[in-house]
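Participant: have a look; sequence and predicted model below, questions after that.
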Amino acid sequence: MGKIALVAWLDLKESFRSRWFLVYSLVFGGAVALFFLAGVTESRVLGFSGLGRLLLLFIQVCVVILPVFILMSTVRAIASDRDSNVLEYLLSFPISLADYYFGKSLGRLVSVFVPIFASLVLAIVWGGIKGASIPWEIFGFYVLLMFSLSVSFLGIALFISTLVKSQEIALGSAFFVWLILLAFMDILLIGVMMKNAFPEEAIFGVALLNPIQVFRVAAMALFDPELSVMGPAAYFILDSFGKAGFALYSIFYPFLLGMGWLWGGYLIFKRRDLV
């Protein structure tokens, strides 16, 4: 475990010096600052006010931006080390492939999750200073959702990074995956349902295999437990899972999915040519 922590620390130091980490932190920290400057917490829209409304807007930002940031910043992790001969140099030390791979994974997870968590903590602290009521249950559940989504896309990105050798192909593949998942949130599924008359239950089931869609629905459920804005899909979700069941599904499914992709990437990594 000590070697994994060492590799993770080296990756964190590299991330802190990179431009993508600065931009990534400014996007989420800046979003929270702009929401406060715009007076979001002091207004009421559709029954949401205070920090609850800020978290609602922050969710809308994260649904689209967070996955692509994680994919684009992580997918080159192993490919860039291979191209720059850093991988060959590190493996010349008494470090196993598992130490390197999972240490790299841990470092990237910390670097992508900490800025989001820090932004949420900033919102809570500033809201407390302003005297706003703090929705602790929403905050805690949302942190778990963000962590689960981060693990999910981290695993996908590292799987792609081990599968391809070129950084350009890795970036293109990651962007393609992001576009496909976004399309299957609504556009393609609605088209399939209208043209081919598939059972609605099958369409909803496929949609809930998409980690972005799971996160989106779970985030909606924080503020609308009956999911009234989703129409017929709400009946399928609530009848199939129940409120508590879907809350657990939205946390554990993306996490386990990410761990599965992460393990699959390791199996490929240890069997392929490293340089």
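Facilitator: Thanks, I have the structure now.
Participant: drop to CA atoms for contacts and neighbour counts, all remaining ones
Facilitator: Fine.
Participant: quick one, strands of this protein?
Facilitator: Taking DSSP state E as the test, the strands found in the chain are 44-45, 48-49.
Participant: comparison target below:
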Amino acid sequence: MLTIAKRPSLGLIWVIANKELKDSLRNRWVLVVFAIFWVLALSMTFAGSAVSGTLALPSLSSVIASLTTVSVFIIPLAAILLSHDAFVGEEEAGTLCLLLTYPVSKSQILVGKLLAHCTVTFAAITSSYGSSAAILMLFGRGEAWEEILSAFVLLIASSCLLATIFILISYLVSLKSAEKARAVGSLLGLWFALVLIYDLLLLALLVADLGYGSQWLVNLLILLNPTDLYRAINLVSAGAPLGSLGLLAQYEWSLPLLLGACVAWPLLLLFWTRRVFITKLV
């Protein structure tokens, strides 16, 4: 039960965030998210070289490439798991209507929920990927600790941005869905389209265009997909093989441009989500 007296704006936001954190702990989603990221980080660090027939700590670029490749699937799913019912779940239970009877604005509710869900995902990402960085610094192949720190700071920061993007996408779908099951189905379909289908279409477009006339279009489409931005940021910065994103190397996307586009995504989504929530009749 919420206890909201005459509090300043930040105090109200913290009350909402604290409620969301308690709800997440009660539903065990926090433990699930932490377990996912720790298993991912440790398995990629210790077993990442198993495909080559050896069991040794891989190089920094290999670890970053492995973590990036798997994280682009796991981070959006974890964000969806944590926040898919942020609004539609409370609307079904009737608690959203009750919450709106308190002297708290919809913007404060939105920011409070976002703060709570970001706190959970950021803590899971930072602790798990930070442990991988520490292992490489202590037992790695001799890379400078500054290089390892720089690569993992960028990996953690971009991972947090990607998680924030999909949390906000989950909010949007949750606000526009009439029931929880429909929200989950829509989000899983969107995840499948952005993470898998989108890349296949890009690759098909690149291969079909033998004259390279649509290279500008392919690069623009990469900027319009947060999962491709995430891959590009970390693989380009680590000097790892780009795979299907090898076209990025040809056009020399600058890291600041990629980061700027990645930062713009959550800002635009936050504005859009706030607008939808404010105009929504509950």
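Facilitator: Done, it's in. Since we're looking at a predicted model, the values are computed, not measured.
Participant: could you save the strands of structure 1 as a markdown table and add columns showing distance to residue 214 of structure 1?
Facilitator: Formatted as a markdown table, these follow (distance: least, Cα to Cα, whole Å):
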| stretch | distance to residue 214 of structure 1 |
| --- | --- |
| strand 44-45 | 24 |
| strand 48-49 | 22 |
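Participant: so which of these gets nearest residue 243 of structure 1?
Facilitator: Among the strands of structure 1, strand 48-49 comes nearest to residue 243 of structure 1, with 20.4 Å by Cα to Cα.
Participant: what's the distance between that closest one and the middle of its chain?
Facilitator: Counting by Cα atoms, centre = their mean, to the nearest Å, strand 48-49 of structure 1 is centred 25 Å from the centre of its parent chain.
Participant: check which helices and strands that strand sits against.
Facilitator: If you count contacts as 3 or more Cα pairs under 8 Å, 6 or more residues apart in numbering; DSSP states H and E, strand 48-49 of structure 1 packs onto no helix or strand.
Participant: ok, back up a step: please identify the most buried of the strands of structure 1.
Facilitator: Highest mean neighbour count of those: strand 48-49, a mean of 17 (counted as mean count of other Cα atoms under 10 Å).
Participant: wait, which of the strands of structure 1 is closest to residue 207 of structure 1?
Facilitator: strand 48-49 (27.2 Å).
Participant: tell me which of the strands of structure 1 sits nearest to residue 55 of structure 1.
Facilitator: Of the strands of structure 1, the one closest to residue 55 of structure 1 (Cα to Cα) turns out to be strand 48-49, at 9.8 Å.
Participant: list the contacts for the most centrally placed residue in structure 2?
Facilitator: Compute the mean C-alpha point of structure 2, and by Cα atoms, centre = their mean the closest residue is residue 163, 1.9 Å away. Residue 163 of structure 2 makes contacts with 75, 76, 78, 79, 118, 121, as judged by Cα atoms under 8 Å, 6 or more residues apart in numbering.
Participant: if you set the cut-off to 10 Å instead, what comes out?
Facilitator: Residues counted as contacts of residue 163 of structure 2 (Cα atoms under 10 Å, 6 or more residues apart in numbering) are 72, 74-80, 117-118, 121-122, 125, 157, 169, 266.
Participant: what's it aligned with over in structure 1?
Facilitator: Here residue 163 of structure 2 is matched to residue 150 in structure 1, going by TM-score structural alignment.
Participant: same question, residue 214 of structure 2
Facilitator: Match for residue 214 of structure 2 (TM-score structural alignment): residue 199.
Participant: need the contact list for its match.
Facilitator: Contacts of residue 199 of structure 1 (Cα under 10 Å, 6+ apart): residue 193.
Participant: before we move on, the earlier item: and the match of residue 163 of structure 2, how far from residue 69 of structure 1?
Facilitator: Going from residue 150 of structure 1 to residue 69 of structure 1 by Cα to Cα, to the nearest Å gives 10 Å.
Participant: which neighbours do those two have in common?
Facilitator: When contacts are counted by Cα under 10 Å, 6+ apart, the set common to residue 150 of structure 1 and residue 69 consists of residue 112.
Participant: report the mean deviation for the longest helix that structure 2 contains after fitting onto structure 1.
Facilitator: When structure 2 is parsed with DSSP state H, its longest helix is helix 106-139. Helix 106-139 of structure 2: mean distance to aligned residues in structure 1 after superposition is 1.8 Å, counting by mean Cα distance after the TM-score superposition for structure 1.
Participant: what residues sit buried inside that helix?
Facilitator: Within helix 106-139 of structure 2, the residues that count as buried by 16 or more other Cα atoms under 10 Å are 106, 108-118, 120-122, 124-133, 136-137.
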